[in-house]
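Chemist: fold the following, please.
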Amino acid sequence: MKRTILTINSGSSSIKFSLYEAGPAPGRLLFGRLERIGLPEGRFLAFDAGGAPLSSTGVEFPDHGAALKELFNWLAGRPEGRGMGAVGHRVVHGGAEYTAPSRVGKQLLSALKRLIPFAAEHLPHEIKAIEAVSSTFPGLPQVACFDTSFHRTMPQTATTFAIPAEFRAEGVIRYGFHGLSYEYIMEELSRLEPDRSKGRTIIAHLGNGCSMCAVKEGRSIDTTMGFTPLGGLVMSTRTGDLDPGIIVYLLKTRGYNPDELNELLNKKSGLLGISGISPDMADLLKKEATDLSAALAIEVFCYQARKFIGSLAAALGGLDTLVFTAGMGENSPEIRERIVEGLGFLGLEIDREKNRENSEVISKGAVQIRVMKTNEELMIARQTWRIISG
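Modeler: Below is the predicted model:
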């Protein structure tokens, strides 16, 4: 029986999963998601490697443990699910201690629980998933794949906030996120163009959450997200960078408590907050011509993205390659064109026809512009295989 690797990506009310054939080049066998955990009308969806439906079932999931039990029971009835050799988890935050994927044990689990204040929106659900696997499959190897570890090569000048040293000692520094996506893109770029991957690259991960990373000689040297995934670019519902004085103002004038502030900054701001219509860029593009707020949200998003490309190019000392990835980055020619517009002084010029066709290379200037599909689940499978086989 072939060994497999299960990858798990736990969110606040959903779990994404994929099953891969174990090996140095993992091949996906099936994938799916468990939706509306802890909410009415839960759903279990599964698909084969080609995207054909394998299951679409309405199931109530009172918590993550119940959702994972449903998944494990379903996998036990599948021939592909009977040779599971390891589970790889996406873990959003590894703090300063974990700079690479690591096998899960008591020490790592204790460290993750201490880190919950750093990522209270994500870590509790990821810890529950690890504990659920341990309970159901005692002794099965598990690997934590950290979204922060790719950025641990950043110099101290890039990770340091201008706050007193006592807070830095507590771990209040720039960590950066989307590291699994960035690592995957760099591995693929190295495969496609080995020499170019050793140059100066900016990767723009533009999805519901958005960030950019400056990569030099294959190593992250700066990124737009900071201590949490809230900073940097304007996002679907997150503010991105914000004058800290606004927080003080809200505390004084509105009397917000921490949970209310978190709700405002993480779930009611960004494209949704500016437009008052939708967090979805596709919706805003449809309404741009007739709705000034939708038009403003798009303009602010693209303006901020251009600014960050400029600042990261300065950190790199120039630019050889710009990569667009994730939802908007991969699928929105209009947003790509608007972001690049005006960056000709950096050598960035877009080929409109190739851009509309979503070609792999969409540039005609001195700097190459690429569109690349990211695959965080495959990166988790690769990292998990390297740990359990190494």
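
Chemist: all contacts plus neighbour counts: C-alpha atoms, from now on.
Modeler: Will do.

Chemist: run a quick neighbour tally on G347.
Modeler: If you count neighbours by other C-alpha atoms under 10 Å, G347 ends up with 17.

Chemist: what's the answer for the one 5 residues further on, then?
Modeler: Other residues within reach of R352 by the criterion other C-alpha under 10 Å amount to 15.

Chemist: against E337, how distant is the most centrally placed residue in the chain?
Modeler: Closest residue to the average C-alpha location of the chain: H178 at 3.7 Å, with C-alpha atoms, centre = their mean. Distance, H178 to E337, by C-alpha to C-alpha, to the nearest Å: 23 Å.

Chemist: let's see this one next to it:
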Amino acid sequence: MTQALLVLNTGSSSVKFRVFALAPGLALLAGGKIEDIGSGASIKANVAGGQATLGALPEVKDHDQAVSLMLDWLDSHNSGWQLVACAHRIVHGGDRYQQATALDEAALDYLAGLTPLAPLHQPHNLAGVALVAARRPGLRHYGCFDTAFHARHQPLFNRYALPDRLFERGIRRYGFHGLSYDWLAHCLRQEYPALAQGKVVAAHLGNGASLCAMAGGASVDTTMGMTALEGLPMGTRCGNLDAGAVFFMVKDLGMALAEAERLLYEESGLKGLSGISNDVKVLLASAEPRARFALDFFALKVAQQVAAMAVSLGGLDALLFTGGIGENAAPIRRQILSHLAFLPPFAHLVIAANEEAAMATEILEGFAKELL
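Modeler: Take a look at the predicted model:
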């Protein structure tokens, strides 16, 4: 029987999963996602080489039910493999984890303490660990971190202009989307070896968005910082903002801190600028001037920060696009590139995101001896 790895990404309203054979090549055995948990959930899943399962689900109130449904679906579609481990996407690894790690009680306690740094993601990521462990007590659990790819930044790129005592207490630039960037670096090594050794800016553009400056496949700089709020404007997050604006909201406009936090994380970005939606497909199809403004703003800010990443690298050999917007919104890519036309020529590529494959690769390479 084939030993297999479950790769899990538990989000705020979704559970995404893939099953890989724990062997060289990491054959994909099954995968899918349960979406819209709590409001008309649906499943889209398939076994490799088989028919897809599509459609609405009975009322799925919470992640507890969603994880149960996922595991039941995997049991009923098992074609001769046995789950021995589960790898969990965890957004924030803090300054402790520079690579994937086994998730014991001490690790989970530390990661729970990082929740204020990733309030939209960390609680759901960690809930997935507990939910699967309760239903499959024999599995080993591992955490794969979005911050790990950036963990070896030089001080010039991981500091804020604050006193040392605050850096020592964790106020520093961590960076995110590292699993996506790790996959892009892998793809470059496999398919574009010359570029892999060069100066590359990778653009992970989706509802969450960031850039990463890579030299020789390693992260040098990135646009996100201590939290996933810094950097580019995103679907509902503001991106870079004068910290004084937050003081003004609280002191002069009378906002509670929780209200200001919700505004910056959930009501800003493309959604806030357009007043319509955080969905780029909706905005591209809209005739509303505010929709056009939001997209123009987004493209300009991406281009400006691509140029900043090129400064960190001392040049630019290629710009990579990935993520939902980066892969699918050609008008946005063209607009970004038009802003950068003044630069010396550079290559530009679209590479499909595959964070799950990056996680599976890291687990196979790092923990094969204990799993096989």
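
Chemist: quick one: the strands in structure 2?
Modeler: 2-10, 15-21, 28-35, 42-47, 52-56, 81-90, 101-102, 140-145, 199-205, 209-215, 218-222, 318-322, 347-350 (DSSP state E).

Chemist: of the ones you listed, which approaches S286 of structure 2 most closely?
Modeler: strand 199-205 (20.0 Å; C-alpha to C-alpha).

Chemist: make TSV from the strands of structure 2 and add distance to A228 of structure 2 and mean neighbour count to it.
Modeler: Formatted as TSV, these follow (distance: least, C-alpha to C-alpha, whole Å; neighbours: other C-alpha atoms under 10 Å):
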stretch	distance to A228 of structure 2	mean neighbour count
strand 2-10	17	24
strand 15-21	20	23
strand 28-35	22	21
strand 42-47	28	20
strand 52-56	32	13
strand 81-90	13	22
strand 101-102	22	17
strand 140-145	13	24
strand 199-205	13	28
strand 209-215	9	27
strand 218-222	11	26
strand 318-322	17	22
strand 347-350	23	14
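
Chemist: export those to TSV and tack on distance to I363 of structure 2?
Modeler: Below are those laid out as TSV (distance: least, C-alpha to C-alpha, whole Å):
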stretch	distance to I363 of structure 2
strand 2-10	9
strand 15-21	11
strand 28-35	15
strand 42-47	21
strand 52-56	27
strand 81-90	7
strand 101-102	9
strand 140-145	8
strand 199-205	23
strand 209-215	23
strand 218-222	19
strand 318-322	23
strand 347-350	26
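
Chemist: to L126 of structure 2, which of those lies closest?
Modeler: That would be strand 81-90 among these, by C-alpha to C-alpha, at 7.2 Å.

Chemist: re the thing from before, any idea what the residue nearest to the centre of structure 1 aligns with in structure 2?
Modeler: Taking TM-score structural alignment, H178 of structure 1 has H177 as its aligned residue in structure 2.

Chemist: test my guess that that match contacts G206.
Modeler: No. Using C-alpha atoms under 8 Å, H177 of structure 2 makes no contact with G206, being 10.7 Å away.

Chemist: neighbouring contacts of stretch 238-251 of structure 1?
Modeler: Residues from elsewhere that reach stretch 238-251 of structure 1, judged by C-alpha atoms under 8 Å, 6 or more residues apart in numbering: 209, 230-234, 256-257, 265-271.

Chemist: can you do 7 Å?
Modeler: L230, G231, G232, L233, V234, Y256, L265, N266, K267, S269, G270 (C-alpha atoms under 7 Å, 6 or more residues apart in numbering).

Chemist: and what of stretch 265-277 of structure 1?
Modeler: In contact with stretch 265-277 of structure 1 (C-alpha under 7 Å, 6+ apart) are residues L230, V234, M235, S236, T237, R238, T239, S278, P279, S293, A294, A297.

Chemist: any idea how far G218 of structure 1 is from the closest residue to the third one other than its chain neighbours?
Modeler: Same thing as M235 of structure 1. Ranked by C-alpha to C-alpha, 6 or more residues apart in numbering and with sequence neighbours excluded, the top spatial neighbour of M235 of structure 1 is G270, at 5.0 Å. Plainly put, G270 of structure 1 is 31 Å away from G218 of structure 1 if you go by C-alpha to C-alpha.

Chemist: so these two - more neighbours on which side?
Modeler: G270 (27 against 19).

Chemist: what's the burial count for the residue nearest to L117 of structure 2 when sequence neighbours are not counted?
Modeler: In space, and not counting its chain neighbours, L117 of structure 2 is closest to T227: 5.1 Å by C-alpha to C-alpha, 6+ apart. For T227 of structure 2, the neighbour count with other C-alpha under 10 Å is 19.
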